[in-house]
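Engineer: no letters, just coordinates:
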């Protein structure tokens, strides 16, 4: 009987400690949904050590999903050391909101003495391909990782002989899946389910015309439940030449898991796609002026009609006279949509420049000792738990996180 009373006393004391730890006894609605939900993922992780009550509160799935939705979508940058031995490469996220310029380029993953690249991204997950200095799709080792939770699963054996085209969440099942292209004959498109990673990829029906497209050299855009690729990243179908190539956008419906095509604007050159707050946007170099980027917008996704939005003269000596520009560096550009306007992110040697739709320089970041390029993938961090990762154990999930 005394033991039972003691247990109740200990329980009441623990509840009192948990209650007092709740930031001055603020109401849970304010404490959890107005304060903790605004913390960066790293700081929110530290809050789990405060008390059991805090750990339970910030580990609930509905809270973590809401926290993920509040995170910024940050462009990923490829950083490669150009001084020192051994040279290394890593992936970093660009966050211009950081108070100090030195904190704007935030390392995400690093591989010493090897080459790493992001092949796909979705909901805080990254698909990494890691190999030698010049890995081929047959040799590259693929992994799925979550930088926010420092979890990783290697997929080398399952994905051998395949190239990753995209990562998406299958809405009917809530499963995360990879769209693959099989490299050996017969050529085919396949889907690999991360939640059933022990199973081999399964084939997806598609037309011969789709199979003629090449592997994409830029990231697909996931918008309105569809993956989109621009025509210039795809190989020419059989029998076509550059003069009569059909300029279309390849679309993969992630719910039906089927392919279709959409038209692109006329007279585009080296085009890429971007998300304008739920609206499909496209940017490309002007055919006659290699220093100007043209922007189109598809206001009505169903009618698939494009309209020109603006032209941005971005590479001007008067704009950034302190940075030497070469013709090769002018290809390092990506369009984004921030604060209701189009922004262009430009990479030049060890600098990253952000200009607005008028060509005005808004901000810049410098990373001396590194060569920078834009991966055209984004990271929106998430602390949500995914079942396809192995249990956290010491030494298992250290690579490749910094």
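Structural biologist: All right, it came through fine. Since the model is a prediction, treat every value here as computed from it, not as a measurement. Numbers count the residues shown, from 1 in each chain.
Engineer: C-alpha only now, for contacts and for neighbours.
Structural biologist: Will do.
Engineer: show me the contact partners of the host helix or strand of residue 167.
Structural biologist: Element membership for residue 167, per DSSP states H and E: strand 162-170. Here strand 162-170 makes contact (Cα atoms under 8 Å, 6 or more residues apart in numbering) with 119-122, 127, 137-138, 175-183, 215-216, 219-220, 222, 227, 254-255.
Engineer: so how do I select the buried members of those residues in ChimeraX?
Structural biologist: The buried residues among the contacts of strand 162-170 can be selected in ChimeraX (16 or more other Cα atoms under 10 Å) with this line:
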select :119,120,121,122,127,137,175,176,177,178,179,180,181,182,183,215,216,219,220,222,227,254
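Engineer: isn't residue 287 right up against residue 266?
Structural biologist: No. Applying Cα atoms under 8 Å, one finds residue 287 not in contact with residue 266, separated by 11.4 Å.
Engineer: the two - which one has more neighbours?
Structural biologist: Using other Cα atoms under 10 Å as the criterion, residue 287 and residue 266 rank with residue 287 on top: 14 against 9.
Engineer: which secondary structure state does the more buried one sit in?
Structural biologist: Under DSSP: H, G, I helix; E, B strand; the rest coil, residue 287 falls in the coil class.
Engineer: list the contacts for it?
Structural biologist: With Cα under 8 Å, 6+ apart, residue 287 has these contacts: 267, 268, 269.
Engineer: before we move on, what about residue 177?
Structural biologist: Taking Cα under 8 Å, 6+ apart as the test, what residue 177 contacts is 167, 168, 169, 170, 191, 192, 193, 194, 195.
Engineer: so which of the residues you listed is the most crowded?
Structural biologist: residue 167 (28 neighbours).
Engineer: next, the one to line up against it:
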């Protein structure tokens, strides 16, 4: 079957995917009757050709964003009118009989089982949200095996949107929804403890959260969580923090770059240079990383990921440090520096624009944001890209810019961005400075912050998850996953 005919598959194929999933759920829990769409003869509303093709598939199980249904309301109403309640014996009987479906451009009918397995896995399941793919694994063994390969998991992860993360005192949230209706929804809720929590890092859908000296790594999409080993602390008044979190390009393992440092208690005490360690997730044997030092140097080559997460680009981690950019090569495991436009001053943040690095410069009046792009990475050539004038933005309702703080900006895609200038206010606009709306929270949040972390969901699992579950040594995390 060529790709041209694959694009002509009718909506019935995808509805049957829904039914297969519901049958599996009902057989697992036989006490719950479910609704199943009655067979059709190839005519009627379900047989209409959908020009959008595979882009509508995800909506037949659950839309990627609840506020953006992939099917019109009328289509969903017709499907409900064609539904009846089936008992578990009837479900099992229907599961044994294969329903015929029609294919546009063909003279007869074909069965769902006639679809190539690669088509279902590589063109349909790969486009669903992680939660729906995990449910579909219970439908057929072939789907479970096909969606469990490293190639599928990484390919599926690359298709997921990268969503800005918001942190507040009670947990971690993310921004979701359509271009005209963004919402803030929770991902993790902290317990009632007064101990401070911190989001340390995010990579490949995995989050690292700390509470004092305890570190945890979790995958919100799979609800997996484990306590995280860390390098030992120095003597006296010392600290340890995550500096970077990345997937090693060669081995594929996830690694953490840690920093261990001591804060002088008295002003006359000698400043001690920090130590940097690399620790593979799950390992307890850290490796110390050497970095070039200058006599009497009193700054770190890389800062904490909590405050300023590095930008992953071209296999390296990038931090904005002073008037330079510090680069850590994840393969050679070495630090170096690269230049940036010094005329932008120090009110600058580093952004990831996908294909290039970018700098966001905030004017002294905190009302203008200029974005510069690294046009040539090897030559270090930067160029002005666009400007956002907050005072000239026509917002509805009008924005009161009095008593605002330094704006924080996060990119949604190449055309849209988020800007926060108040602890209770997040606006949505495009790169032309056109106001698109205010982002509201579904919960009453206080003192929240738009971080520079992003969550791109995945079904990636770690050996550490399974190891701690088998050995029953998993420390109970002081938070709950509500994604």
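Structural biologist: Yep, that arrived. As the structure is a computational prediction, the values presented were derived from the model and not from experiment.
Engineer: secondary structure element holding the counterpart of residue 328 of the second structure in the first structure?
Structural biologist: If you follow residue 328 of the second structure across to the first structure using TM-score structural alignment, you land on residue 252. Following DSSP H and E, one finds residue 252 of the first structure within strand 248-253.
Engineer: now that strand on the second structure. Mean distance?
Structural biologist: With mean Cα distance after the TM-score superposition for the first structure, strand 248-253 of the first structure departs from the second structure by a mean of 0.9 Å once superposed.
Engineer: from the rest of the structure, what touches that strand?
Structural biologist: 210, 225-231, 258-264.
Engineer: just the ones of those residues in strands?
Structural biologist: Taking DSSP state E as the definition of strands, the contacts of strand 248-253 of the first structure contribute 226, 227, 228, 229, 258, 259, 260, 261, 262, 263.
Engineer: for the residues you listed, which one is nearest residue 319 of the first structure?
Structural biologist: residue 229 (31.5 Å; Cα to Cα).
Engineer: contacting residues around the closest one?
Structural biologist: Per Cα under 8 Å, 6+ apart, neighbours of residue 229 of the first structure: 216, 219, 220, 221, 249, 250, 251, 272, 273.
Engineer: please apply the same query to residue 253 of the second structure.
Structural biologist: Applying Cα under 8 Å, 6+ apart, the residues near residue 253 of the second structure are 247, 280, 281.
Engineer: and these as a markdown table, adding distance to residue 379 of the second structure?
Structural biologist: Listed next are the contacts of residue 253 of the second structure as a markdown table, based on distance: Cα to Cα, whole Å:
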| residue | distance to residue 379 of the second structure |
| --- | --- |
| 247 | 26 |
| 280 | 33 |
| 281 | 35 |
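Engineer: of these, which ones are shared with the first structure?
Structural biologist: Here is what carries over to the first structure from those, by both residues aligned by TM-score structural alignment, their matches' Cα atoms under 8 Å: 247, 280, 281.
Engineer: can you give me the helices for the stretch 101-250 of the second structure?
Structural biologist: In the stretch 101-250 of the second structure, the helices defined using DSSP state H, counting those that start in this stretch lie at 117-119, 130-136, 141-146, 150-159.
Engineer: specify, as a residue range, where the shortest one falls in the first structure.
Structural biologist: On the first structure, the counterpart of helix 117-119 of the second structure by TM-score structural alignment is residues 28-30.
Engineer: mean deviation of that stretch from the second structure?
Structural biologist: Averaged out, stretch 28-30 of the first structure is 2.1 Å away (mean Cα distance after the TM-score superposition for the first structure).
Engineer: what residues sit buried inside that stretch?
Structural biologist: For stretch 28-30 of the first structure, a neighbour-count test (16+ other Cα under 10 Å) marks nothing as buried.
Engineer: then stretch 296-308 of the first structure?
Structural biologist: Within stretch 296-308 of the first structure, the residues that qualify as buried are 296, 297, 298, 299, 306, counting by 16+ other Cα under 10 Å.
Engineer: which residues sit in contact with the equivalent of residue 280 of the second structure over in the first structure?
Structural biologist: Aligning on TM-score structural alignment places residue 280 of the second structure opposite residue 194 in the first structure. By Cα under 8 Å, 6+ apart, the contact set of residue 194 of the first structure is 175, 176, 177, 178, 388.
Engineer: and the last one, that one's in a helix?
Structural biologist: What that stands for is residue 388 of the first structure. No. Read with three-state DSSP, residue 388 of the first structure is coil and lies in no helix.
Engineer: isn't it right up against residue 195?
Structural biologist: Yes. In this structure residue 388 of the first structure lies within contact range of residue 195 using Cα under 8 Å: 5.2 Å.
Engineer: which one of the helices of the stretch 101-250 of the second structure lies nearest to residue 100 of the second structure?
Structural biologist: Here helix 117-119 is closest among the helices of the stretch 101-250 of the second structure (Cα to Cα), at 17.1 Å.
Engineer: can you pull out the residues in contact with that closest one?
Structural biologist: 6, 142.
Engineer: who's in contact with residue 147 of the second structure?
Structural biologist: Counted by Cα under 8 Å, 6+ apart, residue 147 of the second structure has contacts 121, 125, 126, 133, 137, 153.
Engineer: and of those residues, the nearest to residue 441 of the second structure?
Structural biologist: Proximity of the contacts of residue 147 of the second structure to residue 441 of the second structure (Cα to Cα) peaks at residue 133, which lies at 27.3 Å.
Engineer: can you report how many residues lie near that closest one?
Structural biologist: Around residue 133 of the second structure there are 22 other residues, counting by other Cα under 10 Å.
Engineer: what's the match for residue 316 of the second structure in the first structure?
Structural biologist: Matched to the first structure by TM-score structural alignment, residue 316 of the second structure sits across from residue 226.
Engineer: touching, its match and residue 254? I think so.
Structural biologist: Yes. With contact defined as Cα under 8 Å, residue 226 of the first structure counts as touching residue 254 (5.5 Å).
Engineer: max pairwise distance over the buried residues of stretch 296-308 of the first structure: which two?
Structural biologist: 296 and 299 (9.5 Å).
Engineer: what is in contact with these two at once?
Structural biologist: Joint contacts of residue 296 of the first structure and residue 299 (Cα under 8 Å, 6+ apart) are 306, 307.
Engineer: need the contact list for residue 172 of the second structure.
Structural biologist: 165, 166, 186, 187, 188, 189, 199.
Engineer: for residue 431 of the second structure, state which of these is nearest.
Structural biologist: residue 165 (20.1 Å).
Engineer: counting neighbours, what do you get for that closest one?
Structural biologist: Neighbour count for residue 165 of the second structure, taken as other Cα under 10 Å: 25.
Engineer: quick one: map it onto the first structure.
Structural biologist: So, by TM-score structural alignment, residue 165 of the second structure is matched to residue 76.
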